[in-house]
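> Below is the sequence, then the predicted model.
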Amino acid sequence: MTHRILVIDDDPKILETCRSVLAPEVNVAGEELQAMADSLFGSQRVAPEEGVGRVRQHFEVTTVNQGLLGLDEAVRANKIGQPFSIAFIDMRMPPGIDGLETAERLVTIDPYIEIVIVTAYSDTSRQNMADQLGDSRFLLLKKPFDPDELTQMAQFLIYRREIDQLNRAYERFVPKEFLKLLSKENILEVQIGDHAEMPMSILFSDIRSFTSLSERLSPAENFRFINSYLGLMGPVIRRNRGIIDKFIGDAIMALFQVEPDDAVRGALEMIRSLRWYNQGRSRAGYSSVRIGIGIHSGNVMLGTIGEHYRMESSVVSDAVNLASRIEMLTKPFKTDLLISEGTYDGLRDPSQYMIRLVDMRKVRGRSLLVRLYEVFDEEYENLRGFKKENLELFELAVKSFHASEFETAQSQFEHLASMGAEDSLVELYLERLKHIAEYGDDAPVDEHF
């Protein structure tokens, strides 16, 4: 692979030297180059043995004598899909923009370009340069410089760029945030069995009735649909400081380390985004899509599992299983978003959200009841208003039911149902009460946990 280098300097001798040193298949021990080096650097160099001075890395070098011309070259390179890997930029280039301004504009054109500031002056500190550029990764090359120093710097930056490209490619499979949680700088440091334990909020989401929906689509249409949906939800999760742990078909598992509020806000934004997405599907003649989201907060063990030739990141914890089961309950509950008591208790201020207690469940393997809450901020206006106005009565009815005060619960839920709002959870509890009246309170009502 030939890497492209951009050199911006108002001194034609520097430009020629850079072309001669960095251009492919040029012998740096040539007589003309030696004479030029002597005149530029004021020293006699010992010619290397034959073949030793040949450049190992192939570079394509573009040279310009002004900053604005360099910016034009960078724009052109990006347009044709052949961006520059490195830019060597002279600090002072009268009468145009100086090297720092050139570098600052250049990284807005190509944020991945490696920057080297070339200067013979020391009146600007490296820290001041970093503050102006907003990046401390750039390198300084002091004039006069040695051609070998130029070559070695270019080779080092190409190596660093390739590592960065490798990391960015792996980030599409293993998020960089995952590496940070394992205290790893890059994917090459990760070993099987690396792990860390920490509190997190786990979010599961799933498309309702995806199987029946996918049966009506061709394989190509299925992939287009799933990728368009995931492409919408991925940025929402990241905006709310979440990490996508994995895609499981149409399902998403995401982790939120900072605070449970991030997970809840992210889930609410996912529901809002889906509403916008469905408007587009409706205009195109497609049916709307609904999702269910479940969130639980607790301690997790995050790490890598697998074997020598195949490993993957994973989160191992009972908290993950509980989050998944909570998401599964959104379907029979006919609600969009359920959270656990662990998540509810971790919220900074639950009153900022529209939340109501909807159930108390025993989970497999646990003796204690798990309280479940519905977050209905993104419910449609009429139903949201009904749920908010009757929140206290609804929660009293739920508590009556779980205290086995079935006659009281029956009266309370029937009163709620008589108000005319189609509240799926009111209907669910009335069905449960009917089931208990027919078969007794020892009969299992439903088995989602």
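Ah, there it is.
> Every contact and neighbour count from this point should use C-alpha atoms.
Fine.
> and the longest strand for the protein?
Counting residues, the longest strand found in the chain (DSSP state E) is strand 291-307.
> what comes up buried for that one?
Neighbour counts using 16 or more other C-alpha atoms under 10 Å place 291-305 of strand 291-307 among the buried residues.
> ok, then the element right after it?
Using DSSP states H and E, the next helix or strand after strand 291-307 towards the C-terminus is strand 310-316.
> residues in contact with that next one?
Residues outside strand 310-316 that contact it (C-alpha atoms under 8 Å, 6 or more residues apart in numbering) are 174, 192, 245, 300-306.
> Kindly calculate the angle that that strand makes with strand 291-307.
When axes from the mean of the first three to the mean of the last three C-alpha atoms, to 10 degrees is applied, the directions of strand 310-316 and strand 291-307 differ by 130 degrees.
> what distance separates strand 310-316 from the centre of its chain?
Relative to its chain's centre, strand 310-316 lies at 17 Å (C-alpha atoms, centre = their mean, to the nearest Å).
> want to compare, so here's the second one:
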Amino acid sequence: MQFCNRILIVDDTKEIHEDFHKILNTSKFTVNEDLKQIERQLFEDEEFHSPGFDAGKIVYRLDSAFQGQQAIDMADQAAAENDPYALIFMDVRMPPGLNGVETMERIWENHPMIEMVIVTAYSDYSWEQILDRVGTTDRLMFLRKPFDQVSVKQMALALTKKYTLNIKVRGKIDRIQKEIHQRNEQLERMLSELKILE
């Protein structure tokens, strides 16, 4: 399964986006179709959790949203194109539109598997208030500004890998459930045929 390396940065400050780009990708580039094709070829058959997986060589695909509604629209579009975000780094305060918690709730309504990191220097919400709104979840982490490079890199790697594994597991569960359903139908047909023969 392909490693999902697509990340959305949601913040109303341009410099924060630049910081994430500097930390997560040492060189700036524009992702074009040729590069996407090369990445597909590189990662398609490679198990990202194998001993040969090199975290230092990961190139994250980073996109930027400066307001909450823009982030919602981008998450919807990415999913529609079957190229979803694995992780969103979300600022809390983004006046004048939706704040980060509201944006996160709206994104999770349609895309519940996306990993989220709330990034803020201060918040209108306490951790407890956020959990009261979104529920206790292992898809949410908290990162204080100013953030350090190591924390951002560790979160990006751990959470994109976690997202990819969750998608892989969900796919296996769906396949198993489909097989069980098909076998149950076969058994019911066989039982019906046996009753007719009696």
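Thanks, I have the structure now. In this text, all values refer to a predicted model and were calculated from it rather than measured experimentally.
> still on that earlier bit, ok, of the contacts of strand 310-316 of the first structure, which one's closest to Leu15 of the first structure?
Val174 (41.3 Å; C-alpha to C-alpha).
> Which residue ranges of the second structure form strands?
Using DSSP E, the strands found in the second structure span residues 6-10, 61-65, 87-91, 115-120, 140-144.
> among these, which is the most enclosed?
Of all those, strand 87-91 carries the top mean neighbour count, a mean of 28, counting by mean count of other C-alpha atoms under 10 Å.
> after superposition, how close is it to the first structure?
Following superposition, strand 87-91 of the second structure is found to deviate from the first structure by 0.6 Å on average (mean C-alpha distance after the TM-score superposition for the first structure).
> So which bit of the first structure is that strand matched to?
Strand 87-91 of the second structure corresponds to residues 86-90 in the first structure, going by TM-score structural alignment.
> for Ser123 of the second structure, what are its contacts?
Taking C-alpha under 8 Å, 6+ apart, one finds 92-93 in contact with Ser123 of the second structure.
> And it, how far from Asn99 of the second structure?
Plainly put, Ser123 of the second structure is 10 Å away from Asn99 of the second structure if you go by C-alpha to C-alpha, to the nearest Å.
> who touches both of those two?
By C-alpha under 8 Å, 6+ apart, the residues touching both Ser123 of the second structure and Asn99 are 92-93.
> so Met129 of the first structure sits right up against Asp98, yeah?
No: the criterion here is C-alpha atoms under 8 Å, and Met129 of the first structure misses it with Asp98 at 11.9 Å.
> so what's the spatially most central residue of the second structure up against?
The centroid of the second structure falls nearest to Ala86 when counting by C-alpha atoms, centre = their mean (1.9 Å). By C-alpha under 8 Å, 6+ apart, the contact set of Ala86 of the second structure is 4-7, 113-115, 159-160, 163-164.
> In CSV, list the strands of the second structure along with distance to Glu81 of the second structure.
Listed next are these as CSV, based on distance: least, C-alpha to C-alpha, whole Å:
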stretch, distance to Glu81 of the second structure
strand 6-10, 13
strand 61-65, 15
strand 87-91, 16
strand 115-120, 19
strand 140-144, 24
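> closest to Asn184 of the second structure out of the ones you listed?
Nearest to Asn184 of the second structure, of all the strands of the second structure, is strand 115-120, at 35.3 Å by C-alpha to C-alpha.
> Quickly check the contacts of Ala86 of the second structure for the two that are furthest apart.
Using C-alpha to C-alpha, those span at most 14.3 Å, a distance reached by Asn5 and Met113.
> can you count the residues close to Leu33 of the first structure?
Using other C-alpha atoms under 10 Å, Leu33 of the first structure is surrounded by 18 other residues.
> Give me the aligned partner of it over in the second structure.
Here Leu33 of the first structure stays unmatched in the second structure, going by TM-score structural alignment.
> Quick check: Leu33 of the first structure vs Gln155 of the first structure, distance?
20 Å.
> Next, count neighbours for Thr13 of the second structure.
Residues near Thr13 of the second structure, counting by other C-alpha under 10 Å: 13.
> That one -> the first structure?
By TM-score structural alignment, Thr13 of the second structure lines up with Asp11.
> cool, Arg106 of the second structure as well?
Alignment note: Arg106 of the second structure maps to Arg105 in the first structure; criterion TM-score structural alignment.
> Its match reaches Gly70, doesn't it?
No: under the criterion of C-alpha under 8 Å, Arg105 of the first structure lies out of contact with Gly70, with a separation of 10.1 Å.
> So which of these two has more stuff around it?
The neighbour comparison of Arg105 of the first structure against Gly70 (other C-alpha under 10 Å) goes to Gly70, with 23 against 16.
> right, and that one touches Val64 too?
Yes: Gly70 of the first structure lies in contact with Val64 (C-alpha under 8 Å); the separation is 6.1 Å.
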